[in-house]
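Participant: Following is a predicted model, sequence given first.
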Amino acid sequence: MHATSNGERIVLEEAAQLDFSGKMSYGDYLQLDKVLSAQNPQSEEHDEMLFIVMHQVSELWMKLLLAELREAISDVRNENLSPAFKKLARVSRIMEQLVHAWDVLSTMTPSEYTAFRPHLMQSSGFQSWQYRCIEFSLGNKNAAMLQPHAHKENLLDWVTQAYEAPSLYDESLRLMAKQGLHIPETHLNRDWRGAYSRNEEVEQAWLVVYKDPTKYWALYQLGEKLVDVEDAFRLWRFRHVTTVERVIGFKRGTGGTGGISYLRKMLDVVLFPEIWSVRTHL
């Protein structure tokens, strides 16, 4: 008669946990059948899978980023700053992950990308509606950027909502006014669809905060969280530019943009100008 060893006994005792018939498993919970079957290369080129996965992973991170950013904006609007800080910190960390996604794509050489690029047709990251919502929610408003999403009504609705709503910075300035700091009326009740314009009076309000952080500790923290977010966003955009230049040089983008020339212009956009300029006057 065969004796059962301790190792075999442990395996037998745990065997009940190995059968997931009729139970929700890891793959069921994450819907991995859908996720892992969503990669459909249009060519026979080996490197196209890298291109697809990198962009799909980035879109998943952007989905989380948007969820956190929307909630953070709501928290700032309702003066719930502690949870807003946590969410904004997470937004910055997610952007770090998006930077690293470009690190992986940069392993693709120009020759490898050129081999399957014609199969992309007119598809381009320029058409990412989630990225557009992120930009709009951070204040980089431009009506022309609604057009790439006009072909799908449900997506256009999402982008339009972000375009028409107060941005994170707009809500931050409104909060400063609620807490007794002078913010000009032009920046409290403006057309939220317009691009933000730097204002000397807003800079003076931030200067009051930064000169007395003890008195205005919550607003001081908010200012630094905003700097963290924009710092991370700049790195994300910069890594995008350098990777694209490395892979395609100065060719036009597949979506019809100028490629590198367009992306470099985006590097000059400053989302929260007074929080940066106030540092010169401290």
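Facilitator: Perfect, thanks for sending it.

Participant: CA atoms for contacts and neighbours, from now on please.
Facilitator: Noted.

Participant: residue ranges of the helices in the protein, please?
Facilitator: For the chain, helices defined by DSSP state H occupy the ranges 6-14, 26-30, 32-35, 48-77, 81-105, 110-116, 129-137, 153-164, 168-178, 200-211, 217-248, 260-267, 273-277.

Participant: elements contacting the fourth one?
Facilitator: Same thing as helix 48-77. Judged by 3 or more Cα pairs under 8 Å, 6 or more residues apart in numbering; DSSP states H and E, helix 48-77 is in contact with helix 81-105, helix 129-137, helix 168-178.

Participant: What residues sit buried inside the first one?
Facilitator: Meaning helix 81-105. The neighbour-count check on helix 81-105 (16 or more other Cα atoms under 10 Å) flags 81, 84-85, 87-95, 98-99, 101-102, 105 as buried.

Participant: Wait, residue 263 touches residue 241, no?
Facilitator: Yes - Residue 263 lies in contact with residue 241 (Cα atoms under 8 Å); the separation is 5.9 Å.

Participant: circling back: can you say which of the helices of the chain is packed in most?
Facilitator: helix 129-137 (a mean of 22; mean count of other Cα atoms under 10 Å).

Participant: which helices and strands does it pack with?
Facilitator: Helix 129-137 packs on helix 48-77, helix 153-164, going by 3+ Cα pairs under 8 Å, 6+ apart.

Participant: The first one versus helix 129-137: what angle between them?
Facilitator: Regarding helix 48-77 and helix 129-137, their directions subtend 30 degrees when assessed with axes from the mean of the first three to the mean of the last three Cα atoms, to 10 degrees.

Participant: Kindly report the same for the shortest one.
Facilitator: Counting by the same axes, to 10 degrees, helix 153-164 points 20 degrees away from the direction of helix 129-137.

Participant: Measure how far helix 153-164 is from the centre of its chain, please.
Facilitator: Taking Cα atoms, centre = their mean, to the nearest Å, one finds helix 153-164 lying 16 Å from the centre of the chain it belongs to.

Participant: swap in stretch 115-125?
Facilitator: 23 Å.

Participant: What residues sit buried inside that stretch?
Facilitator: By 16+ other Cα under 10 Å, the buried positions in stretch 115-125 come out as residue 116.

Participant: Stretch 141-156 too?
Facilitator: Across stretch 141-156, burial judged by 16+ other Cα under 10 Å covers 141, 145, 146, 149, 156.

Participant: For that stretch, measure first residue to last.
Facilitator: 15 Å (Cα to Cα, to the nearest Å).

Participant: okay if I get the helices and strands packed on helix 48-77 as a markdown table plus distance to residue 73?
Facilitator: What follows is the helices and strands packed on helix 48-77, written out as a markdown table (distance: least, Cα to Cα, whole Å):
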| stretch | distance to residue 73 |
| --- | --- |
| helix 81-105 | 7 |
| helix 129-137 | 8 |
| helix 168-178 | 5 |
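
Participant: Use this one as the comparison:
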Amino acid sequence: MSCPHQPENIVKEEGAQLDFSNDMSYGDYLKLDQILGAQQPLSPEHNEMLFIVQHQTSELWMKLMLHEMQAAVACVANDQLPAAFKMLARVSRIMEQLVHAWDVLATMTPPEYTAIRPYLSNSSGFQSAQYRRIEFMLGNKNAAMLKPHAHRPALLAEVEAAWRAPSLYDEVLRLLARRGIKVPADALERDWTQPRSLDEGVKAAWLTVYREPEKNWDLYQMGEELVDLEDAFRLWRFRHVTTVERVIGFKRGTGGTSGVGYLRKMLDVVLFPELWALRTEL
């Protein structure tokens, strides 16, 4: 007599569907044949699979980040702040996921990476169009970063659109002005392709919010959501630097950058400077 609690009997008792010959299955819905068939190492090295999966999954997470950030910007522009808060919180959590992903890549040792590096040619994460769009949406605008995508007109158009559009922070400053907070006019209408620097007038606007949080609660919450977002982004970039240094030291990057040197410079970029500066004065 078979045990009534064997797995096959449990499945039968739960009425689970086992035949998907005429229906959509899990693999069909997620297009797993295409996704799992996209890992095609170019070298004979065992460790290249790790390198490919690391970067492909990062690109998938970045796709979700862009999906959430674009919706959040639209919500801010339309004064739908509760929805924007949820989306921005999700983006911060995605960045945390990406921080931990570097822990996996860090298991690759220098000799293991050296063995696959010749097969990478000039390909580099520096050329990620999705990452560049995320940086542009966060306000780190740089016209030179359009050039790596010039050979792909469709991708270039997407990156350039993000470069030309108001950033998330630009839209938040417009929100403050709509709520009656005094924001300098040149912070509300400017050349959106230019990066921002610390503006004392913008800092004063945020100080108005932070000195009376109960009166300006949703704007205060928006400020903290942005700080949380930048905090997570800094950790992501820092973990990137330390992983690259651990794996390749100070060699030049495959995309032609100075490698760790370039990445360390990126750590100095502050996306929302007034939100960090005001803390000294509170």
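Facilitator: Great, that's in hand. Since the structure is predicted, the reported quantities are computational estimates derived from the model, not experimental observations.

Participant: where does the TM-score land?
Facilitator: TM-score of the superposed chains, computed with TM-score structural alignment, normalised by the length of the first structure, equals 0.96; 280 aligned residues with a Cα RMSD of 1.5 Å.

Participant: can I get the helices of the first structure in JSON lines with distance to residue 186 of the first structure?
Facilitator: As requested, those are exported to JSON lines (distance: least, Cα to Cα, whole Å):
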{"stretch": "helix 6-14", "distance to residue 186 of the first structure": "67"}
{"stretch": "helix 26-30", "distance to residue 186 of the first structure": "47"}
{"stretch": "helix 32-35", "distance to residue 186 of the first structure": "46"}
{"stretch": "helix 48-77", "distance to residue 186 of the first structure": "18"}
{"stretch": "helix 81-105", "distance to residue 186 of the first structure": "24"}
{"stretch": "helix 110-116", "distance to residue 186 of the first structure": "48"}
{"stretch": "helix 129-137", "distance to residue 186 of the first structure": "19"}
{"stretch": "helix 153-164", "distance to residue 186 of the first structure": "17"}
{"stretch": "helix 168-178", "distance to residue 186 of the first structure": "11"}
{"stretch": "helix 200-211", "distance to residue 186 of the first structure": "10"}
{"stretch": "helix 217-248", "distance to residue 186 of the first structure": "20"}
{"stretch": "helix 260-267", "distance to residue 186 of the first structure": "25"}
{"stretch": "helix 273-277", "distance to residue 186 of the first structure": "15"}
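
Participant: Nearest to residue 191 of the first structure, out of these?
Facilitator: Of all these, it is helix 153-164 that lies closest to residue 191 of the first structure, at 8.2 Å by Cα to Cα.

Participant: Other residues contacting the closest one?
Facilitator: Applying Cα atoms under 8 Å, 6 or more residues apart in numbering, the external contacts of helix 153-164 of the first structure come out as 129-130, 132-133, 136-137, 141-143, 146, 149-150, 192-193.

Participant: which of those lies closest to residue 225 of the first structure?
Facilitator: With Cα to Cα as the yardstick, the closest approach to residue 225 of the first structure among these comes from residue 137, at 15.2 Å.

Participant: Residue 167 of the first structure versus the closest one, what's the distance?
Facilitator: Noted for residue 137 of the first structure: a distance of 5 Å to residue 167 of the first structure, by Cα to Cα.

Participant: Check the contact between residue 267 of the first structure and residue 235; I expect there is one.
Facilitator: No - if you go by Cα under 8 Å, residue 267 of the first structure and residue 235 don't touch, sitting 9.3 Å apart.

Participant: Ok, which of the helices and strands packed on helix 129-137 of the first structure comes nearest residue 214 of the first structure?
Facilitator: Of those, nearest to residue 214 of the first structure by Cα to Cα is helix 48-77, at 19.6 Å.

Participant: For residue 54 of the first structure, give me its contacts.
Facilitator: Residue 54 of the first structure makes contacts with 101, 102, 104, 105, as judged by Cα under 8 Å, 6+ apart.

Participant: which residues sit in contact with the second one?
Facilitator: Same thing as residue 102 of the first structure. Neighbouring residues of residue 102 of the first structure by Cα under 8 Å, 6+ apart: 54, 239, 240, 243.

Participant: how much space between residue 99 of the first structure and residue 280 of the first structure?
Facilitator: In terms of Cα to Cα, residue 99 of the first structure sits 28 Å off from residue 280 of the first structure.

Participant: likewise residue 259 of the first structure?
Facilitator: From residue 259 of the first structure to residue 280 of the first structure the distance is 34 Å (Cα to Cα).

Participant: Tell me which of those two has more neighbours.
Facilitator: Neighbours were counted for residue 259 of the first structure and for residue 280 using other Cα atoms under 10 Å; residue 259 has more, 20 against 7.

Participant: Alignment lookup: the more buried one to the second structure.
Facilitator: Correspondence of residue 259 of the first structure to the second structure, assessed by TM-score structural alignment: residue 259.

Participant: same question, residue 217 of the first structure
Facilitator: Under the alignment (TM-score structural alignment), residue 217 of the first structure pairs with residue 217 of the second structure.

Participant: Could you dump the contacts of residue 102 of the first structure into CSV with distance to residue 197 of the first structure added?
Facilitator: As requested, those are exported to CSV (distance: Cα to Cα, whole Å):
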residue, distance to residue 197 of the first structure
54, 35
239, 26
240, 26
243, 30
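
Participant: What degree of burial does residue 282 of the first structure show, as a neighbour count?
Facilitator: The burial count for residue 282 of the first structure: 9, using other Cα under 10 Å.

Participant: Go ahead and confirm it touches residue 212.
Facilitator: No - the criterion here is Cα under 8 Å, and residue 282 of the first structure misses it with residue 212 at 10.7 Å.

Participant: which neighbours do these two share?
Facilitator: Contacts common to residue 282 of the first structure and residue 212, judged by Cα under 8 Å, 6+ apart, are absent.

Participant: coming back round to it: which single one of the contacts of residue 102 of the first structure is nearest to residue 113 of the first structure?
Facilitator: Taking Cα to Cα as the measure, residue 113 of the first structure sits nearest to residue 243 out of the contacts of residue 102 of the first structure, at 11.9 Å.

Participant: Please report the distance of the closest residue to that closest one other than its chain neighbours from residue 144 of the first structure.
Facilitator: In this structure, residue 243 of the first structure finds its nearest non-sequential neighbour in residue 106, 5.7 Å apart by Cα to Cα, 6 or more residues apart in numbering. Going from residue 106 of the first structure to residue 144 of the first structure by Cα to Cα gives 30 Å.
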